[in-house]
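> how does the following fold in three dimensions:
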Amino acid sequence: MTIAISIKVNDGIVLAADSASSMIIKNNDGSSGVINVYENGNKVANLHKDIPVGIITWGAGSIGVASTSTLIKDFRKLITEDPEHKIDPESYTVEEIAHKFFDFIYNDHYQQEFEAWESIQRPSLGFIIAGYSTGATLAEQWQIDILEGGFSHGPFISRDKEEVGATWSGAPEAISRLVLGYSENFPNVLLMSGVEPEQVGKIMRVASEVVQAPIFIPAMPIKDAIDIAHFLVDTTIKYVKYNPGPNTVGGPIEIAAITKHEGFKWITRKHYFNNDIN
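The predicted structure is shown next:
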């Protein structure tokens, strides 16, 4: 589990995540259990040192023996150095990078690694690739969802240039309650209460319009978007901590901001060495 958040405002995009990495054992019957939780996973990364594009990930922390963070760095090297896949910093689109990453992560790695696995055992994972295309005034974000069973959805644009707002994945319950105003399980509650299925969608649309907290404002300064991202990740960490079960969301909070002129900048991140020598 994890909490991965993207907040898009006019001034740029903020990517934030926790650092928990859970070791999960899956049984042949589809059941699973957490056997250990580490608190130093890397889920936010820069995709190219010379362009304002970053990535955030949730779900499975590895494909085979390679961690997701290592594979992201492999891709970064590929589009930086390999002549066949190299991105031109003077002429590129976020969409182009998203499709290249999908071919790399899904076709070249996920499919090959899990081809022989039973579909019920194939893990889910997802990515948001966000930033500025060449010459763009506003940022955009593209998303890739690999569902349990190995079925892929994407890359698809999840926030166009003119669209602002927040996207969160992994462990959504705390933020859904706080921002949307209702639990992720609310549609099931309606069905269990006898509400006709065709009415559930209507009720959810009305609820989202009436009770949703309007905290994501297009003109919000990037610093305020950073502060909200930290607040939402921290809230999720505490929500999971005080609920029964393992602390599958936790560890240091990592945040990066992507803006038109400053590019990808780390706001807070983990260090392997003492801060004095970083």
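
> every contact and neighbour count from this point should use C-alpha atoms.
Fine.

> all strands of the stretch 1-150 of the chain, in order?
With DSSP state E, counting those that start in this stretch as the criterion, the stretch 1-150 of the chain has strands at 3-9, 12-17, 21-26, 32-38, 44-46, 53-59, 62-63, 66-67, 125-131, 140-146.

> want to put them side by side, so please do this one too:
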Amino acid sequence: MSMGMLLGRHVAEAGNAMAIDHDTPAWLSAFAQTSMSDTFSLGVSYDVYSSLMGAVSKGLRDFSEELKTACGVAGTVPDKFDEIVTKARDAIGSAVLDRAGTEHAQPLRRVLGVLPVDEMAELAETLINLQSLKEKVTKPSETVGGPIDVAVITKGEGMVWLKRKHFFDPGLNSRYMLRQSSLYK
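Just a heads-up that it's a prediction; the model follows:
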């Protein structure tokens, strides 16, 4: 989603929207890096799926060459060769994603649809922590990490903070914390 200010007004492009109904009781959507939520919800991350599809394409091409050689067929590649390989690769990719949806995404959505709000927030925080750990051990630039703020938004309560970091150490600012506690009794 892109957003910014234009002539003093906040402008944002609508992102992906999903209707929640009886057939789709819940939806998991990441807003920044999606690899951990993709892996969690589909059982496979986008980078692994892309690598798999690349290997399938190469494997199909190599297989066809070996088959031609084994059958003693010589000559040029038919005009539709790339189209045939692409069609086979797409069929394999669809089968993989259909199975991932059946085995991972649909059961997850059924569970998410009945989870209490606090457990959904805990799930979101856990996915962020897992993404952070993955970045820390696999990438030189740790782009996800640090303390995490957790808030939930419900129809009845609006936005409520469950976990929020302070820009200062509350232990060193006891007067501030006492003032806050007296204000919100």
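
> after superposition, what is the TM-score?
Remark: TM-score between the superposed chains equals 0.60 [TM-score structural alignment, normalised by the length of structure 2]; 136 aligned residues with a C-alpha RMSD of 3.1 Å.

> which one of the strands of the stretch 1-150 of structure 1 lies closest to Pro246 of structure 1?
strand 32-38 (7.3 Å; C-alpha to C-alpha).

> please list the outside residues in contact with the single longest helix found in structure 1.
Across structure 1, the longest stretch assigned as helix under DSSP state H is helix 222-241. Contacting residues not belonging to helix 222-241 of structure 1 are listed as 3-9, 11-18, 171-172, 174-175, 216, 247-250, 253, 255, 257 [C-alpha atoms under 8 Å, 6 or more residues apart in numbering].

> average distance between it and structure 2?
Superposing on structure 2 and averaging over aligned pairs (mean C-alpha distance after the TM-score superposition for structure 1), helix 222-241 of structure 1 comes out at 0.9 Å.

> Provide the aligned range in structure 2 for that helix.
Aligned by TM-score structural alignment, helix 222-241 of structure 1 falls on residues 117-136 of structure 2.

> before we move on, what about stretch 8-17 of structure 1?
Using TM-score structural alignment, none of the residues of structure 2 align to stretch 8-17 of structure 1.

> next, the buried residues of that stretch.
Buried residues in stretch 8-17 of structure 1, counted by 16 or more other C-alpha atoms under 10 Å: Lys8, Val9, Asn10, Asp11, Gly12, Ile13, Val14, Leu15, Ala16, Ala17.

> list the contacts of that stretch.
2-7, 43-44, 55-56, 130-131, 138-139, 162-166, 216-222, 225-226, 229-230, 233, 253-260.

> tell me which of the strands of the stretch 1-150 of structure 1 sits most buried.
With neighbours taken as mean count of other C-alpha atoms under 10 Å, the strands of the stretch 1-150 of structure 1 reach their highest mean count in strand 12-17, at a mean of 31.

> how big is the angle separating it from strand 53-59?
Inter-element angle recorded for strand 12-17 of structure 1 and strand 53-59: 30 degrees (by axes from the mean of the first three to the mean of the last three C-alpha atoms, to 10 degrees).

> strand 12-17 of structure 1 vs helix 222-241, what angle?
20 degrees.

> list the contacts of the equivalent of Trp27 of structure 2 over in structure 1.
In structure 1, the residue paired with Trp27 of structure 2 is Gly165, using TM-score structural alignment. Counting by C-alpha under 8 Å, 6+ apart, Gly165 of structure 1 touches Ile7, Lys8, Val9, Phe216, Ile217, Pro218.
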